[in-house]
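In: sequence plus predicted model, see below.
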Amino acid sequence: MTPLADLIIQRIHATGPITLADYMELCLLHPDHGYYATRDPFGAAGDFTTAPEISQIFGELCGLALGQAWLDQGRPGACTLAEPGPGRGTLMADMRRAMRSVPGMSEAAQTHLIEASPHLRRMQADLLGPVTHLDHVDALPDAPLFLVANEFFDALPIRQFQRVEGGWSERVVTLGPDGLVFALAPPVDLPRQGKIGDVIEDCPAATPIMMAIAGRIAQHGGAAIIVDYGGWNGFGDTFQALRGHQAEHPLAHPGEADLTAHVDFAPLAAAALRAGAQVSRPLHQGAWLLGLGAEARARRLMAAGDQGAMSALRRLTHADEMGHLFKAMAIWPKGAPPVPGFDALRLHANHA
């Protein structure tokens, strides 16, 4: 049993079952025993590998796409270059290096990282040098915002509801004979259709975060690229745990495994539209990267001595790897050109 499991058991004894969202928040962000507060989870020695850790191509193309958006919007002066959940800082380092080829942008953009983990903040500062760290997206400056969020929304706490006789019952974490177990709370009415046994997921934090990002872009200019695994109008139980690059039961090792869920891009797009911004339709990550010239970049890297460039490209773009499961979606101000590689999403008014 982990130290955090003991604390969770004590809390349940004292106050009763906790929601899945509360469990995720404790496991990932507890200041002493939370997953992100205590370790470097990335790469072969960690629990999972993200796109920036696979190849510099990913970050370079993200940076160049934002750089072109900056040019298309008239080279705004002082602006914000931001990333929520920036991991080690690898993606930001690759983006900033690529942006040096965009005349004037490096001088105009001030780097802001939204990071809750003191441990990861130190790693980011070691790699990137002086940057501004923020606790929340709401603290970003009122200025043109150029942002990439890669595998950020999937780690936000979710709530789950299962269709039962009489309504929808929320899935909670409680105590069983041998430790932590899942259970169902009494049913409530929800405005969703479904048959007995169906599971729906809700991410309460996602909409206000997206509204904050899109609202700044709508008001001040800029662009955002959201990359994550998931789909459109997602349905079903996607809650999962990963430890040592292997899937395990989400209650097995609280605080020692990464907990995530698939991202539903539909409410994110609707939130961006409500905030007054334009939003793209989600694209397969592979199609977006290839459309921006990922293959040509991989061949240049291989010619320069990077013998793993083509295999890394396959991991990023092939349908059997990350190419289809991961989606990319962009946000930009109404009336401005789309972010490179994207086109505008058309939604009926009742979807926005």
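Out: Received, thanks.

In: C-alpha only now, for contacts and for neighbours.
Out: Will do.

In: need the residues that contact stretch 217-224.
Out: 66, 69-70, 73, 142-149, 213-214, 275-278, 330-334, 339 (Cα atoms under 8 Å, 6 or more residues apart in numbering).

In: repeat that with 6 Å
Out: Here stretch 217-224 makes contact (Cα atoms under 6 Å, 6 or more residues apart in numbering) with 143-148, 276-277, 330-333.

In: over to stretch 286-296?
Out: 317, 323.

In: just the ones of the contacts of stretch 217-224 in strands?
Out: 145-148, 277, 330-333 (DSSP state E).

In: turn these into CSV, columns for neighbour count.
Out: As requested, the ones in strands among the contacts of stretch 217-224 are exported to CSV (neighbours: other Cα atoms under 10 Å):
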residue, neighbour count
L145, 30
F146, 28
L147, 27
V148, 26
A277, 26
A330, 27
I331, 30
W332, 29
P333, 24
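
In: another structure for you, compare them:
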Amino acid sequence: MSDAPTLPELIDMQIRTTGPMSVATYMGLCLTHPSKGYYKGADPLGAAGDFVTAPEISQMFGELIGFFFVSLWQQMGSPKEFTLLELGPGRGTLMADMLRVACRAEGFRDGLDLRLFETNPALIAEQNARLEPYGPKWIDGFDKVGPGPLLVVANEFFDALPIRQFVRGVDGWHERMVGLSDGKRSFGLSPTPIPASAMPEAVANAEPNSVLEVGLANGEVMTRLARTVSTQGGAILAIDYGYARTQTGETLQGVRRHQYADVLDAPGEVDLSAHVDFEALGAVAAKAGLTVQPLATQGQFLTRMGINDRAKALSGANPGSAADIASAKARLVAPEQMGNLFKAFCAASPGLQPPGFA
């Protein structure tokens, strides 16, 4: 009996059977195939993995976000029941740092219903090891939350959702597809043109060969979350790399072991991501009735939340680690490091005043 087909073989078989697939379909198979997808594999984080996220750089990141949510919780009247939901919680590091400070607020721990949206078995085990005292529940749907206010945090989550790509041609826009050429996976264009009138106004008449990335999955997730927050109260905080206004540009990338990798090579073994269109996310949240805060850079957000004072306090308590603490702070907030590339996005119930935003 032959071995089960690999993910690359499954993808190639599907292309041969049904024709070229959209970039979104390809990304979805690579990242979330039920048994062979990237996020079903081993822990991708850290020095031995493919990338490092902000919570793994310094505890200050999670602590300041913990203060952020305590402020919102208190503004809502310290509700006796509320859901705190994290999307893509990694190893649980961010949430552990958040709750270490948030649960100092009287009543926060008692009312907390902690939910985690995660599909990676290895990461779920790590999350449980760190967060078990808080009674976490793992969910596979964005509607599976309690009836009280909903507070959502998503760090480097939206960038990993599938995108579609469109290329501007002389006769309109054409969707970029993944097909086979001489037996190898390659990009091509759908022959069916899409008129400029069907594209976002800001980019409809872009230069020939311009690339537009559309995050339909981002919009679907934000729609579901924003509707719940609009009904039950609360806020959504998303920190990710992206741009403030809908624009053209090709940002789809592959990363493997901290190095850029070809997105078409080794499906299921390469992390795929693309920059987030925060203007599009904001439009969806506003349509659901939420108030969207002015987009901040990660550096602005963390500075306004008090990272300088927190770094000073940590250095005072751990003089031998002062250089490491300063280096970690710089990595998080310096414009040439993560400070400007990453953005902080917040949509909240009308009347709330989320800290850290102008």
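Out: That came in fine, so what should we check first? Fair warning: this is a prediction, and the values are worked out from it, not measured in the lab.

In: counterpart of Y243 of structure 2 in structure 1?
Out: Structural alignment (TM-score structural alignment) places Y243 of structure 2 against G231 in structure 1.

In: mind listing the strands for the stretch 251-358 of structure 2?
Out: Assigned by DSSP state E, counting those that start in this stretch, the strands in the stretch 251-358 of structure 2 fall at 253-256, 259-261, 271-273, 276-277, 291-292, 296-297, 342-348.

In: now for the ones you listed, which one comes closest to A105 of structure 2?
Out: strand 342-348 (20.9 Å; Cα to Cα).

In: structure 1: matching residues for the closest one?
Out: The aligned range for strand 342-348 of structure 2 in structure 1 is 326-332, by TM-score structural alignment.

In: after superposition, how close is that stretch to structure 2?
Out: Aligned to structure 2 and superposed, stretch 326-332 of structure 1 gives a mean residue distance of 0.9 Å (mean Cα distance after the TM-score superposition for structure 1).

In: report the longest helix in structure 1, please.
Out: With secondary structure taken from DSSP state H, structure 1 has its longest helix at helix 56-72.

In: what range does it cover in structure 2?
Out: Under the alignment (TM-score structural alignment), helix 56-72 of structure 1 falls on residues 59-75 in structure 2.

In: ok, now stretch 131-140 of structure 1?
Out: Under the criterion TM-score structural alignment, stretch 131-140 of structure 1 matches residues 136-145.

In: what's the counterpart of V199 of structure 1 in structure 2?
Out: For V199 of structure 1, the aligned position in structure 2 is occupied by V211, per TM-score structural alignment.

In: same thing with L268 of structure 1?
Out: Match for L268 of structure 1 (TM-score structural alignment): L281.

In: relative to N209 of structure 2, how far out is its match?
Out: As judged by Cα to Cα, to the nearest Å, L281 of structure 2 and N209 of structure 2 stand 25 Å apart.

In: and G188 of structure 2, by the same measure?
Out: With Cα to Cα as the criterion, G188 of structure 2 and N209 of structure 2 are 13 Å apart.

In: so between these two, which is more surrounded?
Out: Taking other Cα atoms under 10 Å, G188 of structure 2 and N209 do not tie; G188 has more neighbours (17 against 13).

In: who's in contact with the more buried one?
Out: When contacts are taken as Cα under 6 Å, 6+ apart, G188 of structure 2 is in contact with 176-177.

In: could you say which helix or strand holds it?
Out: strand 184-189 (DSSP states H and E).

In: which bit of structure 1 covers that strand?
Out: Mapped onto structure 1 using TM-score structural alignment, strand 184-189 of structure 2 covers residues 179-184.

In: could you give me the buried positions within the matching stretch?
Out: 180, 182-184 (16 or more other Cα atoms under 10 Å).

In: what do you get for stretch 266-278 of structure 1?
Out: For stretch 266-278 of structure 1, the neighbour count (16+ other Cα under 10 Å) marks 266-278 as buried.

In: try stretch 235-243 of structure 2
Out: 235-243.

In: over to stretch 36-56 of structure 2?
Out: The neighbour-count criterion (16+ other Cα under 10 Å) identifies 36-41, 43-45, 50, 54-56 as the buried residues of stretch 36-56 of structure 2.

In: cool, stretch 343-358 of structure 2 as well?
Out: 343-349, 352, 354-357.

In: with stretch 124-134 of structure 2 instead?
Out: 124, 126-128, 131, 134.

In: I'd say the match of Y243 of structure 2 and D264 touch.
Out: Yes: contact criterion Cα atoms under 6 Å: G231 of structure 1 and D264 qualify, at 5.4 Å.
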